[in-house]
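Student: Attaching a predicted model along with its sequence, questions to come.
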Amino acid sequence: MVTPPPLKGRGAADNAASARFDALATQVDGDWLDTRESLDDVAPLRTTVSIEAPRTIITRNTSPDIPFDRSVNAYRGCEHGCIYCFARPTHAYLGLSPGLDFETKLTAKPSAATLLRAELSKRGYTPKPLAMGTNTDPYQPIEAAFRITRALLGVLLEFGHPVTITTKSDRVTADLDLLTQLASQNLVAVAISVTSLDRTIARSIEPRAPTPARRIEAIRQLAAAGVPVFVSVSPVIPAITDHEIEAILEAAAGAGAYAAFTRPVRLPHEVAPLFRAWLDAHYPDRAARVLHLIHSMRDGRDNDPEFGTRMAGKGPYAEMLRRRFAIGCARFGLDKPRLELATDRFRVPSAQLRMW
């Protein structure tokens, strides 16, 4: 099989990983960021956004190795195009490919805030931290136009509901007005993902995400505003980004990060062939070594789906990463205990109060 050449500004090289489910009818209503760069006379691969009208917005999970039991995703797909993204296979549920479709055929949920308000208002609802950014980035480029994440934060502030946010975009600072109000009530924690400080490497693995410098600056702005902010050194890619663990921790600590966490790269389902094609295109000199080290953490496989080990990996290499990370966190003061967000501020506002 001939590996297709990489597409400028995209993570996946093609749609080789075929969709597994029936197609979802879509309504194209916009193009985004496609004139930002010259594509050397190649027709631009346009990004389209479909409107989804779900019946509910809170997703529940009972996974024992995930630190939250509920989440909200404002969008499906993600234009950041991170080649390693474990959420890529979810696009197959729409009848679309986890490859280029995941990056270019996005879905937005404009009714998300209305649905969230209704679900939080239900009799017997018990508040626990709601996670945002667990599947696709809540601050990917289309948030600037749709502002669904901002609307969701407004509802959470109205209800006094705790929320955690994971993103690799400095666009999160556009919502500092809401985040600072949530933080003043111990209702929010933000994690900024930094995989590399090298702009060339970052652009290769996360082609449309903000630069590392902008992410570190976002940490600085959040911390200065009193918003608890973590750095997520995730995922660590063997022989490509693993040498940067300590440097990322130092930069984040210097910017005011509260603490840090990390995960080694995972390659579930269709992510594995996409990642292999990316390796062949961008790092052919070390592709075999990268895969060997990944397999050493996953019992010889591309992915270990078992609870308890899938997030951390196994074996000597995984243990070495854990030790380096722990030593680095201690050195730079990022080994603080987990934050416990408040749940006792939750209240269902009356219709009269909402009018005001």
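Tutor: Structure's in. What do you need?
Student: From here on, just use CA atoms for contacts and neighbour counts.
Tutor: Fine.
Student: Residue 140 and residue 80 touch, don't they?
Tutor: Yes - the criterion here is Cα atoms under 8 Å, and residue 140 meets it with residue 80 at 6.6 Å.
Student: can you list residues touching both of these two?
Tutor: Common neighbours of residue 140 and residue 80, using Cα atoms under 8 Å, 6 or more residues apart in numbering, are residue 209.
Student: Who has more neighbours out of these two?
Tutor: residue 80 (27 against 23; other Cα atoms under 10 Å).
Student: My guess is that one contacts residue 102. True?
Tutor: No - under the criterion of Cα under 8 Å, residue 80 is not in contact with residue 102, lying 9.8 Å apart.
Student: Need the residues that contact the biggest strand by length in the chain.
Tutor: Secondary structure of the chain per DSSP state E: the longest strand is strand 229-236. Strand 229-236 is contacted from outside by 189-195, 219, 222-223, 242, 245, 248-249, 252, 256-266, using Cα under 8 Å, 6+ apart.
Student: Give me the contacts around stretch 158-166.
Tutor: By Cα under 8 Å, 6+ apart, stretch 158-166 touches 120, 127-134, 137-138, 156, 182, 186-193, 341-343, 345-349.
Student: any idea whether residue 5 is helix, strand or coil?
Tutor: The three-state label given to residue 5 by DSSP: H, G, I helix; E, B strand; the rest coil is coil.
Student: residue contacts, it?
Tutor: Contact partners of residue 5, counting by Cα under 8 Å, 6+ apart, are 13, 281.
Student: Distance of it relative to residue 279?
Tutor: From residue 5 across to residue 279, the span is 11 Å (Cα to Cα, to the nearest Å).
Student: and if you look at residue 175?
Tutor: As judged by Cα to Cα, residue 175 and residue 279 stand 36 Å apart.
Student: Neighbour count for the two, which is higher?
Tutor: residue 279 (20 against 14).
Student: Please compare the first structure with the one that follows:
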Amino acid sequence: MKQYTKGRGAQYNSQNRFLANQYGQHHAEGIDEWEEEAIRTFQTTVYPKTLVNKVDSPDVGMAYSANPYQGCEHGCIYCYARNSHQYWGYSAGVDFESKILVKENAPALFKEFINKKNWNADTISLSGNTDCYQPLERKYQLTRQILQIALEQGQPIGIITKNSLIKRDIDILQDMAKKQLCVVYLSINSLTEATRQKLEPRTATSRERLRTLEALNSCGIPTGIMCAPIIPGLTDHEIPAVLQAASDHGARWAGYTIVRLNGEISALFKDWLEKTYPDRAEKILHQIASCHSGQLNNSTFGERMRGAGNIAQIINDNFKLHARKYGLNQEIHTLSKSHFRRSASSDQLQLF
């Protein structure tokens, strides 16, 4: 079995396709091996010009997204956001989960965006790319500041997270919920702790995520789960148990996606599989490919999230059956635009 680094998803730094030169550590002549240093997490403060992005993809379930952080210490090996880390000159591998960019001006950019005169208060999703409640949020509180602005101005917000830190902001979310300004989804694709530790090494446990669902729901905050991504041959058999547990803890809605390994994630995931599940790596890869026309990734709109073929159909039927059985997705939840108000300073500026 190849050496596995605990506590990290990616096991190496893949090549950045935008860089001509690469660097790496190689065995020096005459030295067979050495003890590697533990991978530390570093953060860098950045000041981007924009924060809120329009989402043009028709099958991701959001119109606008905002991400206060780039990179994510949670280290989920399958994360599609890994590829975007390359735009900043980093690797989609270990760099993605150990070199985090903190957008310190995120709250100011958010406020500036929603106060544009042509903004019509469409829902903005937090964590469209990386988790807005990852560990550094405890220190920087960028997400909390954004939520405070959203509450003050009546801006609808959708949240998806794997971190129980969201309970810290129940005071704001509860007030937003009273005005139909928020909905929260917890991402849960497995209840098996051994799987979670390898697949999503620095996230909250599934048990803690269920407790978080319950805490949010008890405060009147509308909640659901994303059973995502489902990995055929590894987590698909847990769909019934995940949906039942989610319903028992207050979730009202559930969605799913089937894993797709686009860009550099394909090589990273293969390497991870060989080190964590060497006995069934080929079987898992084969089943993933069977959902994407024989490839590990399919970018076709309408198919890329749910897959196609026999295995994808079985997953779809199984999910719908148990979602119905446990009373999920019985209603449509809509967020309200009626409370939206531009800030007073913004209104004054429009007079000039």
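Tutor: All right, it came through fine. Quick caveat, the model's predicted, so the values are computed rather than measured.
Student: So which of the contacts of strand 229-236 of the first structure belong to helices?
Tutor: Mapping the contacts of strand 229-236 of the first structure onto helices (DSSP state H) picks out 219, 222-223, 245, 248-249, 252.
Student: Can you tell me which of those are buried?
Tutor: Neighbour counting with 16 or more other Cα atoms under 10 Å marks 219, 222-223, 245, 248-249, 252 as buried within these.
Student: which two in the residues you listed are spaced the farthest apart?
Tutor: Farthest apart among these by Cα to Cα are 222 and 245. That separation is 21.6 Å.
Student: List just the nearest of the ones in helices among the contacts of strand 229-236 of the first structure to residue 291 of the first structure.
Tutor: Residue 291 of the first structure has its nearest neighbour among those in residue 245, at 19.2 Å by Cα to Cα.
Student: equivalent range in the second structure for stretch 180-196 of the first structure?
Tutor: Counting by TM-score structural alignment, stretch 180-196 of the first structure pairs with residues 174-190 of the second structure.
Student: Which residues belonging to that stretch are considered buried?
Tutor: Buried residues in stretch 174-190 of the second structure, counting neighbours by 16+ other Cα under 10 Å, are found at 174-177, 179-190.
Student: go on, stretch 64-72 of the first structure?
Tutor: 68-72.
Student: Now check the second structure for the residue matching residue 291 of the first structure.
Tutor: Counting by TM-score structural alignment, the partner of residue 291 of the first structure is residue 285.
Student: now swap in residue 67 of the first structure and tell me
Tutor: In the second structure, the residue paired with residue 67 of the first structure is residue 61, using TM-score structural alignment.
Student: again with residue 220 of the first structure
Tutor: Under the alignment (TM-score structural alignment), residue 220 of the first structure maps onto residue 214 of the second structure.
Student: and the closest residue in space to that match that isn't next to it in sequence, how many neighbours?
Tutor: With Cα to Cα, 6 or more residues apart in numbering as the criterion, residue 214 of the second structure has its nearest non-adjacent residue at 4.8 Å, and that residue is residue 249. Neighbour count for residue 249 of the second structure, taken as other Cα under 10 Å: 21.
Student: corresponding residue for residue 249 of the second structure in the first structure?
Tutor: When the first structure is aligned by TM-score structural alignment, residue 249 of the second structure is paired with residue 255.
Student: just the helices in the first structure please.
Tutor: Taking DSSP H as the test, the helices found in the first structure are 100-104, 112-120, 143-146, 148-159, 176-183, 199-205, 212-224, 245-255, 271-282, 287-297, 315-332, 351-355.
Student: In the second structure, which residues correspond to stretch 338-349 of the first structure?
Tutor: Going by TM-score structural alignment: stretch 338-349 of the first structure matches residues 332-343.
Student: Just the buried positions in the matching stretch, please.
Tutor: Residues of stretch 332-343 of the second structure classed as buried by neighbour count (16+ other Cα under 10 Å): 335-337, 340-342.
Student: ok, now stretch 1-14 of the second structure?
Tutor: Quick answer for stretch 1-14 of the second structure (16+ other Cα under 10 Å): 4-5, 7-14.
Student: Next, give me the two most distant ones among these.
Tutor: Spanning the widest gap among the buried residues of stretch 1-14 of the second structure are 7 and 14, at 17.9 Å by Cα to Cα.
Student: just to revisit the earlier point, how much space between the match of residue 291 of the first structure and residue 230 of the second structure?
Tutor: Taking Cα to Cα as the measure, residue 285 of the second structure falls 13 Å from residue 230 of the second structure.
Student: Need the counterpart of residue 84 of the second structure in the first structure.
Tutor: Per TM-score structural alignment, the equivalent position to residue 84 of the second structure in the first structure is residue 90.
Student: That match against residue 99, yeah?
Tutor: No - using Cα under 8 Å, residue 90 of the first structure is not in contact with residue 99, being 10.9 Å away.
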